[in-house]
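Undergrad: Turn this into a model:
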Amino acid sequence: MGTVPVAEPAPHRPRCGQRDGLRTHALPARRPRVSVSRLAGSPAGWWLTLLSGAFAAAVGAGFTLRLGFLAAAAAAAFALASGLVAAAARLRFRRPAVLLAVLLFLGIARGGGAVLQPAPDRIDGHLGERGVVVTGAVRDAPLLGAADVIVDVERLTDADTDAAVSGALLVTGAAMPALSPGDRVEIDASAIRAPGRRPGPRSEAALEREGVQALVTGARVTILRRAGPSPPGVLAWVQRRLVTAVNAVLPEPTAGLLLGIAFGIRQPMSPATRAPLQDSGLIHIVVVSGLKVVLVVGMIAAAARALQWSRRRTLLAAAPVVAAYVLVSGAGPAAVRSALMAGAAFLGRIAARRVDPLPLLAVLAAAMLGIAPALAKDPGFQLSFMGTAGILLLAEPLARRLPGPRLLAEPFAVTVAAQLATVPVMAGTFGVVSLVGPFANALVLPLLPVLIVLGTGGAALSALHPALGWLPLQLAGAGTGVTLGIAGTMAALPGAALRLGSWPLSWSLAELSGLCAGGFVVLLARRNTTAGMRRRVMAAAAAAGVAVASGTGVATAAPDGVLHVTVLDVGAAPAVLVQSGSGALALIDGGASAPLLLQALGRATPPWTRHIGLVVLTGGEQAAVAGLAAVAGQYSVGAVVEPTRLNPGAEAVITMLEAEGASVIQAGTRPWTWAGASWQCLTVSAARTGRAECAVSVGDRTGRVLVLGDVGTADEEELAGLYPAQLRADVLVAPPGGALAPVLLGAAQPSSVAVPAAAHAPALPLPAGYSTRRTAGDGDLAFAGGPTGLEEAT
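TA: This is a model prediction of the structure:
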């Protein structure tokens, strides 16, 4: 054996596979250790997260706030100036600051440019109550148990128009023919209206993510031509087969709930079923969320490990399964985001690269918003990304500190993390924050993989033959019953849910700015932080977050100086909430139901509001004042303005408010000033009762509203004769049902008409040319003042 020269280094056997507990085959033999992702907790990863998140936030702000080119330029200039100031201390921040300014400019420009205004060539440019015929192609056909169909409009014909029109229309009705995607249909409707803001599947927020600009109700639908085979048609057929298979074996509400758990297929759900799920924090299990896609991927990965498949074969097997699951569920943003993240993780493992989820999440958010800015107003998108971010940042630290078995501690930590991050969206969208959600999810989440396997397998087998899927569907139904039982038990606990009514935008802005400030402090100190300094850095980040959040909250919660008017949805009666430019609140009438008025005030005002400065009654009828009984004991009232000759029931309510400290003033015909706005009671003698009725006119430099109360048509004609100059208003609040005299409409010349619901009476049509909103379909109607008067609030 020869000797080894001293100048030649001895051979060295690589041991990278033995370090850090890795198997010898964890990395390819010829790939150096440094090839493991530089973005795994590196400064580059944090900068990618910051820049992608800034672009996504800019797109969302531009679309939601309808910002234009000047706002984009101002945001970019601010970011650039801030970056240059930081660069004076540390020069390496110069390039990221310039890039941040460019991304902010492009994001706001992209979001603001995606806002589409109503136009004659779009369906939302033809809103109104009149006979109209629309032709188009079916985009989304109704499933069993549903009666909604989305039609891509091609042409519109009415008494004045026969033109090509674009846009999407939601058609609802009980007598809907069997339709498939691609069918050409003719829709004969009596009115086209804009989607309402009342939460639900037909709300503006829900329909906006589907690209729907208008809707018709009770229309007659005629099939002009059937569509041939197409991918959407095949997908609709598969969904109908699954729904039929499950409904044939299981009763409601178990069948509908299992379809939601297993496939995310939405089915009509009664309030008795939805309320416990919502109050217990389990409502997310009936939609395809990122959690379910992760569970599906995890089950495929577990099967692949048992079969000893390679990573490449696992990816090839998982990709079509996950894609089919996402498509059957409707391809919502949460499912798409999770599928993309899972695919990126699989690709990273095949390439022996570790994929850091936080930068990947920010990049996906930026990409999806860049492609479809309307997702910024989609609660599903918001919940998906904010919840995932909360889980990534908070779940693991929480789980490490929780005692008990991991099977319960980990779901509990995941739920707490997701709930903390999504409080603004949950409160703003549903008005409810579940306090028992972490405990309910800790019990239910371990059951989800079993329910998904049994539900999907049983439905697929039952679609082939009912006998094949009977047993797994029965087992899945039993598990679904256990889930409903847990939801009902948790929701019945005292203090199970916190009902906030409304979540002010200022709170969301404060939370976002505080998180950004704290994250920026952590980012700056991350590179040079030793173990002993981590607590100080986290304390500084927390202090910066609290300080910035408090300042933002105070600044954004200040009164904006314009008049705000909200026609409350309190059932079949009028109730109008007025906020002056100084922030003072006044209530005109209170409706007939005390509980409904209390709920409406909770929706329209911040949780801390407990004072109403002025209450004005338009008449002495019970339907207008009975709801005010809810105000006593819940809100303090400064003064009550009442007409003469109240009925005994109304007198009792006023006496109750007076006992609580309110002063009572008799209404006259002379105008008065309160909280910076001018008020006037335009009094007439009601033809039906002989009592005094008054139409209330309220206005300032930013707009004027006229509230007619419950006056009849004959009284409206008398008003037009007595007060022709005082009736002018931007917004006219009609009597319940919408009965309006043409002479009064001519005197008021409103740009918008708000119609409260009427009891036991159909809604009356209004003349063409007026923007009409109804509480019966749209919920609370909000208007805000501006340079051109009161306009519908966005």
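Undergrad: Going by C-alpha atoms from here, please, whenever you check contacts or count neighbours.
TA: OK.
Undergrad: quick one: contacts of the top strand by length along the chain?
TA: For the chain, the strand with the greatest residue count under DSSP state E is strand 128-140. Under the contact criterion C-alpha atoms under 8 Å, 6 or more residues apart in numbering, strand 128-140 has outside partners 149-159, 179-193, 765-772.
Undergrad: Kindly report the same for stretch 170-182.
TA: With C-alpha under 8 Å, 6+ apart as the test, stretch 170-182 has contacts from 137-142, 147-151, 212, 214-222, 226-228, 232-233, 236.
Undergrad: What ranges does the stretch 601-750 of the chain have for its strands?
TA: 611-616, 636-642, 663-666, 672-674, 677-685, 692-700, 703-707, 731-733 (DSSP state E, counting those that start in this stretch).
Undergrad: Same question for the stretch 151-300 of the chain.
TA: 162-164, 168-172, 184-192, 212-217, 220-225.
Undergrad: Looking at those strands, spot the one closest to Pro742.
TA: Each of the strands of the stretch 151-300 of the chain has some distance to Pro742 by C-alpha to C-alpha; the shortest is strand 184-192, at 19.8 Å.
Undergrad: Now do the closest one against strand 212-217, angle only.
TA: Put simply, strand 184-192 runs at 80 degrees to strand 212-217, going by axes from the mean of the first three to the mean of the last three C-alpha atoms, to 10 degrees.
Undergrad: tilt between strand 184-192 and strand 220-225?
TA: Angle, strand 184-192 to strand 220-225, by the same axes, to 10 degrees: 160 degrees.
Undergrad: now stretch 173-185: how far from the chain's centre is it?
TA: Its chain's C-alpha centre and that of stretch 173-185 lie 28 Å apart, by C-alpha atoms, centre = their mean, to the nearest Å.
Undergrad: Here is a second sequence; please produce its structure as well for comparison:
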Amino acid sequence: MTAIVLGSAWLIGIYLGSLVSLTPEASVISGSMAGLVAILVRREPALRLGLFCVAALLIGSVRYQLAIPTVDDAALQYYNGQGTVQVRGVVNSDPELRDKRLSVVVEAEQASIDGQWRDLKGSMLVYLPRLSHLAYGDTLELTGRLESPPVFDDFDYRGYLARQGIHSTMAYPRVRVLGNQGVAPLSWIYAFRKRLSQALDTALTEPQASLAKGILLGIRTSMPQPLLDAFSRTNTTHILAISGWNISLVVSFLCLVGGKLLGRRQMLAFAVGGILLYTTLIGPQPSVVRAAIMGTLLVAASYLGRPSDAIAWLAIAATGMTALNPLLLWDVGFQLSFVATAGLALLAPTFQSRLSFLPTWLNESLSATFAAQLATVPVLASTFGQFSPVTFVANLLVMPAMLPIMLLSALASVVGLIWTPLGYLPASLDWLFLSYMIGVVEYTASLPLASIAIAGFSFVLFVPYYAALAFLFLALRPLPISAPRPQNLTRAVPFGRVILVLALLVALAWATVFTMPRDELRISFIDVDQGDAILIETPSRQRILVDGGPGASAVMSYVGRRVPYWDRSIDLVALTHANEDHLAGLVEVLERMEVRQVLEPGLPSNSLTYRRWLELIRVKNIRTTKARAGQEVDLGQGIKLQVLHPSPQTVRDIETDLNANSVVLRLVAGATSLLLTGDANETAQRELLGSGQELASTILKVPHHGSRDGLIDSFLTAVDPRAAVISVGKNNTFRHPAPETLAKLKDVRVYRTDENGSVEVTVRSEGYTVETER
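TA: This next block holds a predicted model:
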């Protein structure tokens, strides 16, 4: 109880420190005096505890004020917005590979000011091309513009980074690697984490691989945004955050192994060391650190034979973490982790006693779900402005799959490091559980009223809400042991296992149905944000992918859902041109799938992405054809893919203009045809008009995302489409599609990926149909 009271006083002191500016000297002196008097007052426990609380409160307020950085010319953030600067520093953590870029945290050491290198302090977040080769411990010299992190309408990104000690950003600077001074054990751990992640990428298709990495390794950066949105709408994002559940499983495994192989004393060191290693492996997020501290206390209490007190341990963890970083008190991850854990500790036993008539598996699942969700409602509502009525059902259905997913993902990744084919055995089972979880989350997220907007839920409402929850806790506190309980005749039957097995069989059946090829031609314009990616699936079981978009997650997730788990082949990958918004996603396709042939312009480019593209083609020995007008690919059953552009003459004349040399393809299936134009500009369109080739097509993929000069009138007249598709990103900075282009298409049925999501065209003998994602 003492730890809880003192911890609460400490946290209140930190919060008051953000509201009231007290001089650190006065607060320290007052707090020290209160603590000294408390030590002397031994015969009055209540007074003694009260004085210690005053001391904790005052020192907590001082700790907050000391955490606010001083901004002077020795601070890195002082130079934000002051033009181009040179900074030297060290990469202080594992670089984060995101969908479209590499994010690196650099601890600055020096900056060139007026031509002289001066020492300074501060951390910055640096954005670099996705394929940049950097590692923890690298010493860098960066030349670029320092900027303050932005504050968005719906998210305080500046505050989010400030809580991590980051007050500056630098986008795509010039980089020079000076050396490496990383701590060797950390370098080994980060390298091992990367290899585990790559093993899961190899063993699983998308989006299952990304979900497995999130659950096992805490890596969420490769997950497609629509899937993340589904988890958010159902309030199941806690599944993707390493927390107490994951740590408890690790603790159980370590204690089991340590107990079998080592003595009692050695088991304690083994378990604590394992917790520290796993925490370092997945990264010190607030929920992870909280769970690691409580897991360590649990092991220590078990070793010492002391009773466990989850709330006291929670208070100790909160005090220790905020002592190191007081700003964590405003971190939503920190808040959710502690509130949910408190709810589980206090409310779950109450619900379990009242639901004892249910089967044990259902009782425990329902109780944990109700406890955690009821405890976190105010935090979720005030932070995200939403409440999910389906969250109870979604959590109840997906949580039983968590244990097999974590175990099978760990087994697949570790075994895959030893021998890749062996990793496919546990991965095939893992894929089934992962597919089940994805299906449940996406289905419940699609239900009406899956998420209800809650406006104006302020901090003021926290007090009455938690007061009502406390009343519920007292009113429904666990029944005494002597009280009669309803007889549970169903516990002998493993209903939980039966239901989970049946659900998995249903998931397998549906997954098989959806991934099996169909006897019809399907063309999917994939929503990849601001870029192009088109998947063609033919009745003769051939797959053609035209472009891959600006990042890997969208195209890999879409293709992964459309191909059977056991067949990861693409018959032809066509690159229209080497711009990032068409090429970047294809690099991962080449890395992770079996590509039989590549069709591309064959024009030079110095980008990192294109160099990696060529390297993969060479290493994997993929047959490559330079696309030139007049070529034709027979796709069977009368379906043909014609290459209309570029012509050999165009390539010779304007080799450096990628858009003018963009590959243009025409897919012909009976009376239906589609013209896939890439980013063909006015020069390319006029070249096509003068080529004498057949341009008339049923559906037009509008060139260059519908830009203002992307579609000339005479070209549109020659194509004369009945429908048009514009592949474009929502709220893109280019303001595509342009009003002028949309005006030209006023008599054509237009589909846009920013509004309609992915667009699927199905061609049959009697014509075609169009279905959209939304």
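Undergrad: Let me see the TM-score of these two.
TA: The TM-score (TM-score structural alignment, normalised by the length of structure 2) is 0.56; 474 aligned residues with a C-alpha RMSD of 3.7 Å.
Undergrad: Turn the strands of the stretch 151-300 of structure 1 into CSV, columns for mean neighbour count and distance to Ala366 of structure 1.
TA: Listed next are these as CSV, based on neighbours: other C-alpha atoms under 10 Å; distance: least, C-alpha to C-alpha, whole Å:
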stretch, mean neighbour count, distance to Ala366 of structure 1
strand 162-164, 14, 34
strand 168-172, 24, 26
strand 184-192, 20, 35
strand 212-217, 22, 23
strand 220-225, 16, 40
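Undergrad: for the strands of the stretch 601-750 of structure 1, which one sits closest to Ala623 of structure 1?
TA: The nearest among the strands of the stretch 601-750 of structure 1, by C-alpha to C-alpha, is strand 692-700 at 13.3 Å.
Undergrad: Structure 2: matching residues for the closest one?
TA: Against structure 2, there is no aligned range for strand 692-700 of structure 1 (TM-score structural alignment).
Undergrad: Ok, stretch 238-257 of structure 1 next?
TA: Taken onto structure 2 by TM-score structural alignment, stretch 238-257 of structure 1 occupies residues 192-211 there.
Undergrad: Span of the matching stretch from start to end?
TA: 19 Å (C-alpha to C-alpha, to the nearest Å).
Undergrad: Name the surrounding residues that touch it.
TA: By C-alpha under 8 Å, 6+ apart, stretch 192-211 of structure 2 touches 212-213, 217, 219-220, 222-224, 240, 281-282, 409, 412-414, 416-417, 420, 423-424, 427-428, 431, 434-435, 438, 553, 556-561, 565, 592.
Undergrad: Also stretch 589-597 of structure 2?
TA: 201-202, 552, 556, 568-573, 613, 616-617, 622-625.
Undergrad: Can you tell me which of these are buried?
TA: Among the contacts of stretch 589-597 of structure 2, those buried by neighbour count (16 or more other C-alpha atoms under 10 Å) are 201-202, 552, 556, 568-570, 572-573, 613, 616-617, 622, 624.
Undergrad: Please, which helix or strand holds the alignment partner in structure 1 of Ala3 of structure 2?
TA: Residue correspondence to structure 1 (TM-score structural alignment): Ala3 of structure 2 is matched to Leu48. For Leu48 of structure 1, the host element (DSSP states H and E) is helix 43-64.
Undergrad: what packs against that helix?
TA: When contacts are defined as 3 or more C-alpha pairs under 8 Å, 6 or more residues apart in numbering; DSSP states H and E, helix 43-64 of structure 1 sits against helix 94-113, helix 357-371.
Undergrad: whereabouts in structure 2 does the helix or strand that the last one is followed by align?
TA: By that I understand helix 357-371 of structure 1. The element immediately downstream of helix 357-371 of structure 1 (helix or strand, assigned by DSSP H and E) is helix 379-390. Counting by TM-score structural alignment, helix 379-390 of structure 1 lines up with residues 332-343 of structure 2.
Undergrad: after superposition, how close is that stretch to structure 1?
TA: By mean C-alpha distance after the TM-score superposition for structure 1, the fitted stretch 332-343 of structure 2 averages 1.4 Å away from its aligned residues in structure 1.
Undergrad: Pull the residues that contact that stretch.
TA: The contact list for stretch 332-343 of structure 2, computed with C-alpha under 8 Å, 6+ apart, reads 243-244, 286-287, 290, 310-311, 314, 318, 328-329, 371-376, 379, 383.
Undergrad: let's see 7 Å
TA: With C-alpha atoms under 7 Å, 6 or more residues apart in numbering as the test, stretch 332-343 of structure 2 has contacts from 286-287, 311, 328-329, 371-372, 375-376, 379.
Undergrad: repeat for stretch 146-161 of structure 2
TA: The contact list for stretch 146-161 of structure 2 (C-alpha under 7 Å, 6+ apart) reads 79-81, 167-170.
Undergrad: so how far is that stretch off the chain centroid?
TA: Stretch 146-161 of structure 2 has its C-alpha centroid displaced from the chain centroid by 19 Å (C-alpha atoms, centre = their mean).
Undergrad: And it, end to end?
TA: 14 Å.
Undergrad: Next, the contact list for the spatially most central residue of structure 2, please.
TA: Compute the mean C-alpha point of structure 2, and by C-alpha atoms, centre = their mean the closest residue is Arg220, 2.9 Å away. Counting by C-alpha under 7 Å, 6+ apart, Arg220 of structure 2 touches 210, 214.
Undergrad: what residue of structure 2 takes the place of Pro424 of structure 1?
TA: Checking TM-score structural alignment: Pro424 of structure 1 goes with Pro378.
Undergrad: Check the mean deviation of the one helix or strand that match maps to from structure 1.
TA: Per DSSP H and E, Pro378 of structure 2 falls inside helix 360-384. Average distance between helix 360-384 of structure 2 and its aligned residues in structure 1, after superposition and using mean C-alpha distance after the TM-score superposition for structure 1, equals 2.1 Å.
Undergrad: buried sites along that helix?
TA: Using 16+ other C-alpha under 10 Å as the test for burial, helix 360-384 of structure 2 gives 360, 362-382, 384.
Undergrad: My guess is Glu186 of structure 1 contacts Ala219. True?
TA: No - distance between Glu186 of structure 1 and Ala219: 9.9 Å, which falls outside the contact criterion (C-alpha atoms under 7 Å).
Undergrad: quick revisit: among the contacts of stretch 332-343 of structure 2, which two are most distant?
TA: Among these, Leu328 and Ala371 lie farthest apart (C-alpha to C-alpha), at 23.4 Å.
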